[in-house]
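Trainee: fold the stuff below for me.
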Amino acid sequence: MTSPPAQREYVFDPSWEQETERLRTNEAIWDPGTFERFAALGVGPGWRCLEIGAGSGSVARRLADRVGPSGHVLATDLQTGRLASLASLPQVETVRHDLREEELPEAAFDLVHSRMVLQHLPDRAAVVDRMVRSLRPGGVLFLEDTDSSTLFRSFLSEDFLQDVRAAGYGLMRESGHDPRGGHVDLQLVLAAGLDATAEGRAVMVRGGSDQARHYMLWLEFMRPRIVAAGLLDDARIDAALAEMADPSHHWLSQVLISTVGRRRGAERGR
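Mentor: Presented below is the predicted three-dimensional model:
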């Protein structure tokens, strides 16, 4: 299957000079909540885990800590260069893998996790089915995708950065991004036959922080397309970046919806 060129431009652009920083600042926003959910799920020694879209490797590293030397973590991504630091962990294997086209090992994992990947992909039902088949009986599928409707909500004003959100996310939607991706995840997991629940979490972002830097990088990346489309000019984008950098400003992130589904069968350890 072939993705539209615009989708590849937004989602899979390893050549952008600031992509590593963008990934790491994204981790600064979402890792704490993801790690809390690993603990709540009971991920522990001996588990076999699959991390899809491993990015810079922070989630795979935390999984490696939890499963210990008797466990195994398979970390996959379209670009594995940023995962080189995981080579020192014997329980971690890194593999280049295209989830859109390539199969996964069958009935191999106690946990399959993916964060902010599925919402960018076409034919998501087929992708979820592939993930489900890779679970052992009783295994857990843990998907995290966003609802962007809350982004930049702030006490400062009702319309704080809303023109920026509308411009950037409108273009992303044209490229294949689903602004309600987390909602779709739950329906797909239920349709795949798993027992599933979902919850949402958001982060209050302070201007000038590492978390705020993520949104600044997002806007810088989207700037050429926003300006070319005539949605905003450079002066407005510069002003928005200054607002994001101001420590006196606080705003809400997207809602990250965590969907957890369990494949029917004996739960691990029982």
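
Trainee: from now on I want contacts and neighbour counts done on CA atoms only, so please keep to that.
Mentor: Will do.

Trainee: let me know the distance separating P5 from S175.
Mentor: As for P5, its distance to S175 is 8 Å (criterion: Cα to Cα, to the nearest Å).

Trainee: between those two, tell me which one has more neighbours.
Mentor: Counting neighbours by other Cα atoms under 10 Å for P5 and for S175 shows that S175 has the greater number, 20 against 9.

Trainee: pretty sure the more buried one is touching Q7, no?
Mentor: Yes. If you go by Cα atoms under 8 Å, S175 and Q7 touch, sitting 4.5 Å apart.

Trainee: buried sites along the longest strand that the chain contains?
Mentor: Longest strand in the chain, counting residues (DSSP state E): strand 135-147. Of all the residues in strand 135-147, those buried under the rule 16 or more other Cα atoms under 10 Å are 135-147.

Trainee: check the offset of it from the chain's centre.
Mentor: Centroid separation between strand 135-147 and its chain, computed with Cα atoms, centre = their mean, to the nearest Å, is 13 Å.

Trainee: in terms of secondary structure, what does whichever helix or strand comes after that strand contact?
Mentor: Per DSSP states H and E, the first helix or strand lying C-terminal to strand 135-147 is helix 162-174. Contact partners of helix 162-174 among helices and strands, from 3 or more Cα pairs under 8 Å, 6 or more residues apart in numbering; DSSP states H and E: helix 210-228.

Trainee: quick one more, to check against the first:
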Amino acid sequence: MTVEANEYVFDPAWERETERLKTNEAIWDPGTVERLERLGVGEGWSVLEVGAGSGSIAHWLGERVGPSGRVVAADLSTERLGWLEAPHVEVARVDIRSGELPTGTFDLVHSRMVIQHLEDREGAVAALVRALKPGGWLFLEDTDSLTLFRSAVSEDFLQDVRVAGYDLMRRSGHEPRGGHFDVAAALAAGLEDVSAEGRAVLVQGGSVQARHYMLWLEFMRPRIVAEGRVSGERIDEALLEMADPAHRWLSQVLISTFGRKGTGR
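Mentor: Here you go, the predicted model:
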């Protein structure tokens, strides 16, 4: 694990990715925090936050564990994490696929929307389990995309762009049922007290949360159009529908999986 300094370089693409991460936090952070509180995260805990993004959950964890605790905010890209300035919050460039995590170190390892993008999901989960202290908790969050854009507007509201986008994402390695596989991987890793639950958010058009899905579609647009899946005109129409406050739709289901490492391990 290598701790690195960060420097900011202006780049429009970088700015859009930052906005995507922050709008994703706006959708999911409240439920994640609620579940972290339920786990009992508190003073003195040592926590690894995998896929820290722009750092909102790592920041919350840092305040929760206090100066006597430790939080490692880990990501492949650490440039957005430089604002995490507490002495007990470290920023680390980490690839969990490389086996460079420390062993038996953390009371909690949390990861949101990371595992479902990896080819070897079971191997990644096993690496996270090895990083736990005996008795420590693994908390994984990944999605099932089937509910996305379900709406009273119509039975097929935005389903054409959902199917087109997610088909291409699957071909790039994204698993749209990733949350289900987290449960199987936690069990395969020998964790105890494994449980899982799902949550979805009702998104209003034109909101910060809706902006997240607009950014997703804008990013996917060139590939969708190039493959003839959906026309550029239809994507323009879909973006207008997403921006309309009269429209509401369901997010994906985010499946939270919990498991505890046995004290004898």
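
Trainee: circling back: okay, the buried residues of strand 135-147 of the first structure in CSV with distance to D123 of the first structure next?
Mentor: Output for these, formatted as CSV (distance: Cα to Cα, whole Å):
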residue, distance to D123 of the first structure
L135, 20
R136, 23
P137, 25
G138, 25
G139, 23
V140, 21
L141, 18
F142, 18
L143, 16
E144, 17
D145, 15
T146, 18
D147, 19
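
Trainee: ranges for the strands of the stretch 1-150 of the first structure?
Mentor: 48-52, 72-77, 92-96, 109-115, 135-147 (DSSP state E, counting those that start in this stretch).

Trainee: now render those as JSON lines, adding distance to A229 of the first structure.
Mentor: Output for these, formatted as JSON lines (distance: least, Cα to Cα, whole Å):
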{"stretch": "strand 48-52", "distance to A229 of the first structure": "33"}
{"stretch": "strand 72-77", "distance to A229 of the first structure": "31"}
{"stretch": "strand 92-96", "distance to A229 of the first structure": "34"}
{"stretch": "strand 109-115", "distance to A229 of the first structure": "29"}
{"stretch": "strand 135-147", "distance to A229 of the first structure": "24"}
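
Trainee: which parts of stretch 63-76 of the first structure are buried?
Mentor: Burial within stretch 63-76 of the first structure, assessed by neighbour count using 16+ other Cα under 10 Å, is assigned to 63-68, 71-76.

Trainee: need those residues in a markdown table with distance to I29 of the first structure, can you?
Mentor: Formatted as a markdown table, the buried residues of stretch 63-76 of the first structure follow (distance: Cα to Cα, whole Å):
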| residue | distance to I29 of the first structure |
| --- | --- |
| L63 | 18 |
| A64 | 20 |
| D65 | 20 |
| R66 | 21 |
| V67 | 24 |
| G68 | 25 |
| G71 | 27 |
| H72 | 26 |
| V73 | 23 |
| L74 | 23 |
| A75 | 20 |
| T76 | 21 |
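
Trainee: overlap in contacts, P5 and S175 of the first structure.
Mentor: Both P5 of the first structure and S175 lack any common contact, where contact means Cα atoms under 8 Å, 6 or more residues apart in numbering.

Trainee: closest to E27 of the first structure out of the strands of the stretch 1-150 of the first structure?
Mentor: The closest of the strands of the stretch 1-150 of the first structure to E27 of the first structure is strand 109-115. By Cα to Cα, the value is 10.2 Å.

Trainee: what's the matching range in the second structure for that closest one?
Mentor: Using TM-score structural alignment, strand 109-115 of the first structure lines up with residues 106-112 of the second structure.

Trainee: mean shift between the matching stretch and the first structure?
Mentor: Here the mean offset of stretch 106-112 of the second structure against the first structure after fitting is 0.2 Å, by mean Cα distance after the TM-score superposition for the first structure.

Trainee: D163 of the first structure maps to what in the second structure?
Mentor: Checking TM-score structural alignment: D163 of the first structure goes with D160.

Trainee: give the contact list for that match.
Mentor: V230 are the contacts of D160 of the second structure under Cα under 8 Å, 6+ apart.

Trainee: quick one: it and I115 of the second structure, what's the gap?
Mentor: From D160 of the second structure across to I115 of the second structure, the span is 26 Å (Cα to Cα).

Trainee: now do E155 of the second structure
Mentor: Applying Cα to Cα, the value for E155 of the second structure to I115 of the second structure is 31 Å.

Trainee: higher neighbour count, these two?
Mentor: Neighbour count, other Cα under 10 Å: between E155 of the second structure and I115, I115 has more, with 27 against 10.

Trainee: I'd like the distance between D110 of the first structure and G138 of the first structure.
Mentor: 7 Å.

Trainee: kindly list the longest helix within the first structure.
Mentor: helix 19-41 (DSSP state H).

Trainee: where in the second structure does it align, residue-wise?
Mentor: Against the second structure, helix 19-41 of the first structure falls on residues 17-39 (TM-score structural alignment).

Trainee: ok, the counterpart of L61 of the second structure in the first structure - contacts?
Mentor: Counting by TM-score structural alignment, L61 of the second structure lines up with L63 in the first structure. By Cα under 8 Å, 6+ apart, the contact list for L63 of the first structure reads 43, 49, 73.

Trainee: right, I'll leave it there.
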